[in-house]
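Colleague: Attaching a predicted model along with its sequence, questions to come.
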Amino acid sequence: MADLNSGQLLEKMRADAPLVQCITNYVAMNIAANVLLAAGASPAMIHAEQESGEFARVVSALTINIGTLSPDWIAGMKAAATGANEAGKPWVLDPVAHFATSYRARAALEMLDLKPTILRGNASEILAFSGATSGKGVDAGDSVEAAEATANRLAAERGMVVAITGAIDFVTDGTRTARIGGGSALMPKVTALGCSLTCLVGAFAGISPADPFAATVAALSLFGVAGERAEKLAAGPGTFAAHFLDQLAAVTPADLDNARIEA
């Protein structure tokens, strides 16, 4: 599986329709589910502690987004991460605005210590793990380039893939790196698209567990191509959202062969 390119991974993802457990925030649930369905995967929004760990054992992948935290949700996240780890299933952590409060920062570090396969965040979220960021709320205030050293260090030290998303995405596993272009300036105007990208990364990781780096690059490439194409059809953020879902479904494996990826 490690030798499959992004187009081949998209073809396999659509053929297998991996079941992805998405523990995500209230704002993101609808768009995240629709993004996965449009791309070809199958979403499940299971988050309660009483079942999340059991469910994580049977899915293809797990994604955890800390956007709307509470003690009950954190317990469900930890149970799910533990279940995924014990079953050998890949999982993705999205540390939403973990620099905003001490409660959120502590939760993010506790989840990071549970050894996610992939860490995906904006530049400020990744950079904050080194103790420095100018982010505000959920918005990035730092450049992707400023966070690359932190991403490389985290990937090498913790044995995971780290993805920084922005105008040009950056992905590293501590050895390999890639930059992915594409997307649209309208994407930040549609709530929770970044959160839904985390779920899509999980879908690709679920069909490529042996190479989460390639899976992450494929997911970001699909997002970038669909965003670029949707922008050409949209009149603004509202119509962009609809066109973006359409384009996620319309992008072909051959289209990803032309994605703007720089190793």
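Modeller: Cool, got the structure. What you see is a predicted model; the values in this text were computed from it and never measured. Numbering: from 1, shown residues only.
Colleague: going forward, measure contacts and count neighbours with C-alpha atoms only.
Modeller: Noted.
Colleague: looking at the protein, which residue ends up farthest from its center?
Modeller: Distance from the C-alpha centroid of the chain, by C-alpha atoms, centre = their mean, peaks at Ala235 (26.6 Å).
Colleague: and that residue, which of the three is it?
Modeller: Per DSSP: H, G, I helix; E, B strand; the rest coil, the local secondary structure of Ala235 is coil.
Colleague: what's the distance between it and Val35?
Modeller: 20 Å (C-alpha to C-alpha, to the nearest Å).
Colleague: do the same with Ala192
Modeller: Using C-alpha to C-alpha, Ala192 is found at 11 Å from Val35.
Colleague: More neighbours: which of those two?
Modeller: Counted by other C-alpha atoms under 10 Å, Ala192 and Val35 do not tie: Val35 has more neighbours, with 25 against 20.
Colleague: Show me what the helix or strand encompassing that one is in contact with.
Modeller: Under the criterion of DSSP states H and E, Val35 resides in helix 29-39. The contact list for helix 29-39, computed with C-alpha atoms under 8 Å, 6 or more residues apart in numbering, reads 14, 42-45, 192-193, 195-197, 199-200, 203, 245-246, 248-249.
Colleague: Mark which of those residues are buried, thanks.
Modeller: Buried members of those, counted by 16 or more other C-alpha atoms under 10 Å: 14, 42-45, 192-193, 195-197, 199-200, 203, 245-246, 248-249.
Colleague: The residues you listed in strands, which ones?
Modeller: Counting by DSSP state E, these place 42-44 in strands.
Colleague: coming back round to it: which residues are common contacts for Ala192 and Val35?
Modeller: Counting by C-alpha under 8 Å, 6+ apart, no residue touches both Ala192 and Val35.
Colleague: Give me the secondary structure label for Leu119.
Modeller: Secondary structure, three-state DSSP: Leu119 is strand.
Colleague: contacting residues around it?
Modeller: Contacts for Leu119 (C-alpha under 8 Å, 6+ apart) come out as 92-95, 160-163.
Colleague: mind running it again at 10 Å?
Modeller: When contacts are counted by C-alpha atoms under 10 Å, 6 or more residues apart in numbering, Leu119 touches 63-64, 91-95, 112, 126, 151, 154-155, 160-164, 171, 198, 201, 216.
Colleague: Against that first model, consider the following:
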Amino acid sequence: MELREKISANLSSVKEKSPLIHHITNYVTVNDCANIVLAIGGSPVMADDLEEVAEMVGFASALVLNIGTLNSRTIESMLVAGRRAKELGVPVILDPVGVGATKLRTDTAEKLIKELKPEVIRGNMSEIKVLAGQNVAIKGVDSLADEQGSSIIARTLATELHCVIAITGKTDVVSDGRQVCLLDNGHRILADVTGTGCMTSSLVATFCGVTNDYFTASVAGIISMGLAGEMAQSSMHHGDGIGTFRARLFDSIYNLSPEILAQEGKIRYE
């Protein structure tokens, strides 16, 4: 089956099965992540208490770990939930928000990767470069790195970590170490709305919840956000701003069909 057919079939499966996606994520974007999962057809749960995370993973189809607003309590919850996920074969999707900005973030991301071996790591160029051992400039949790060499970095790191690496930016890059896919959907206004990266990780996780082809799931999740960004922006009128765009982004995800996903996705191979 060709890649476009696979991502189309994956969206149909999401809408049919409504996979439960367990999040231990950051409190800045938690509501948006929950709503984006609902909009695409999944079912979110945002449980992070140490007393219930392992049990909750037992009901889940995928686990998102997002380090955007770290604290010692959630770090331990991530490790407990992640270990249980590995025991059960539940895919772990890591979003290393702001890794490299502080020692805590970097040490935590490295520990999660070493102990849990996530199936997918989704980040911006700065974050992925940090994980690849490169020195980059970071402003808060925002990326200041350019995209030069992104395909090589994605392939190399995916091979090293035995996972899918997904880099989101002007051109998105997804690699499982064997193949590299470049995705050109999206609009620059996506960067003006807090949480679109976190939401993309949640979309990737939702697709990972219905297939064990995590490369295809990552492509599907990223294209979904890119297409929704295009659709939302094209529907805006004079005087509309990022508030309108944000609302229409959810509407566009909600109305995304398998046919649109397959036909409008801008996919090329490196």
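Modeller: That came in fine, so what should we check first? Because the structure is a prediction, the values reported are computed rather than measured.
Colleague: Quantify their similarity with the TM-score.
Modeller: Superposed pair, TM-score by TM-score structural alignment, normalised by the length of structure 1: 0.96. Supporting alignment: 262 aligned residues with a C-alpha RMSD of 1.4 Å.
Colleague: Who are the contact partners of the spatially most central residue of structure 1?
Modeller: Centroid-nearest residue in structure 1, with C-alpha atoms, centre = their mean: Thr198, separated by 2.0 Å. Thr198 of structure 1 is in contact with 22, 24, 32, 62-65, 91-94, 118-121, 163, 216, 219-220, counting by C-alpha under 10 Å, 6+ apart.
Colleague: Check Ser52 of structure 1 too.
Modeller: Contacts for Ser52 of structure 1 were tallied using C-alpha under 10 Å, 6+ apart; they are 21, 23, 45-46, 62, 75-84.
Colleague: redo that, cut-off 6 Å
Modeller: By C-alpha atoms under 6 Å, 6 or more residues apart in numbering, the contact set of Ser52 of structure 1 is 46, 76, 80.
Colleague: again with Cys181 of structure 2
Modeller: Cys181 of structure 2 is in contact with 173-174, 268-269, counting by C-alpha under 6 Å, 6+ apart.
Colleague: ok, back up a step: between the contacts of Ser52 of structure 1, which sits nearest Gly182 of structure 1?
Modeller: Lowest distance from Gly182 of structure 1 to those (C-alpha to C-alpha) belongs to Ile46, with 31.6 Å.
Colleague: so how far is Asn25 of structure 1 from the closest one?
Modeller: Separation of Ile46 of structure 1 from Asn25 of structure 1 (C-alpha to C-alpha): 12 Å.
Colleague: ok, back up a step: which ones among the contacts of Thr198 of structure 1 map onto helices?
Modeller: With helices defined by DSSP state H, the entries of those inside them are 32, 216, 219-220.
Colleague: Just flag the most distant two among these.
Modeller: Pairwise distances across these (C-alpha to C-alpha) peak at 16.4 Å, for the pair Ala32 and Thr216.
Colleague: So if I had to pick from the two, which one is more boxed in?
Modeller: It is Thr216, of Ala32 of structure 1 and Thr216, that has more neighbours when counted by other C-alpha under 10 Å, with 31 against 25.
Colleague: What residue in structure 2 is paired with the more buried one?
Modeller: Counting by TM-score structural alignment, Thr216 of structure 1 lines up with Ser218 in structure 2.
Colleague: swap in Arg153 of structure 1?
Modeller: By TM-score structural alignment, Arg153 of structure 1 lines up with Thr156.
Colleague: State the helix or strand in which its match lies.
Modeller: Counting by DSSP H and E, the element that carries Thr156 of structure 2 is helix 150-161.
Colleague: Only the buried residues of that helix, if you could.
Modeller: Going by neighbour count (16+ other C-alpha under 10 Å), the buried part of helix 150-161 of structure 2 is 150-151, 153-159, 161.
Colleague: can you give me the strands in the stretch 1-150 of structure 2?
Modeller: Taking DSSP state E, counting those that start in this stretch, the strands of the stretch 1-150 of structure 2 run over residues 20-24, 43-45, 62-66, 92-95, 120-123, 138-139, 142-143.
Colleague: Does the third one pack against any helices or strands, and if so which?
Modeller: Yep, that's strand 62-66 of structure 2 we're talking about. With contacts taken as 3 or more C-alpha pairs under 6 Å, 6 or more residues apart in numbering; DSSP states H and E, strand 62-66 of structure 2 sits against strand 20-24, strand 92-95.
Colleague: go on, the fourth one?
Modeller: Strand 92-95 of structure 2 sits against strand 62-66, strand 120-123, with contacts defined as 3+ C-alpha pairs under 6 Å, 6+ apart.
Colleague: can you list the ones you listed in CSV and add distance to Gly133 of structure 2?
Modeller: Putting these into CSV (distance: least, C-alpha to C-alpha, whole Å) gives the following:
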stretch, distance to Gly133 of structure 2
strand 62-66, 20
strand 120-123, 14
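Colleague: right, and these - which one's nearest Asn10 of structure 2?
Modeller: Among these, the nearest to Asn10 of structure 2 by C-alpha to C-alpha is strand 62-66 (14.4 Å).
Colleague: Tell me roughly how far that closest one lies from structure 1 on average.
Modeller: Taken over the aligned residues, the distance from strand 62-66 of structure 2 to structure 1 averages 0.3 Å (mean C-alpha distance after the TM-score superposition for structure 1).
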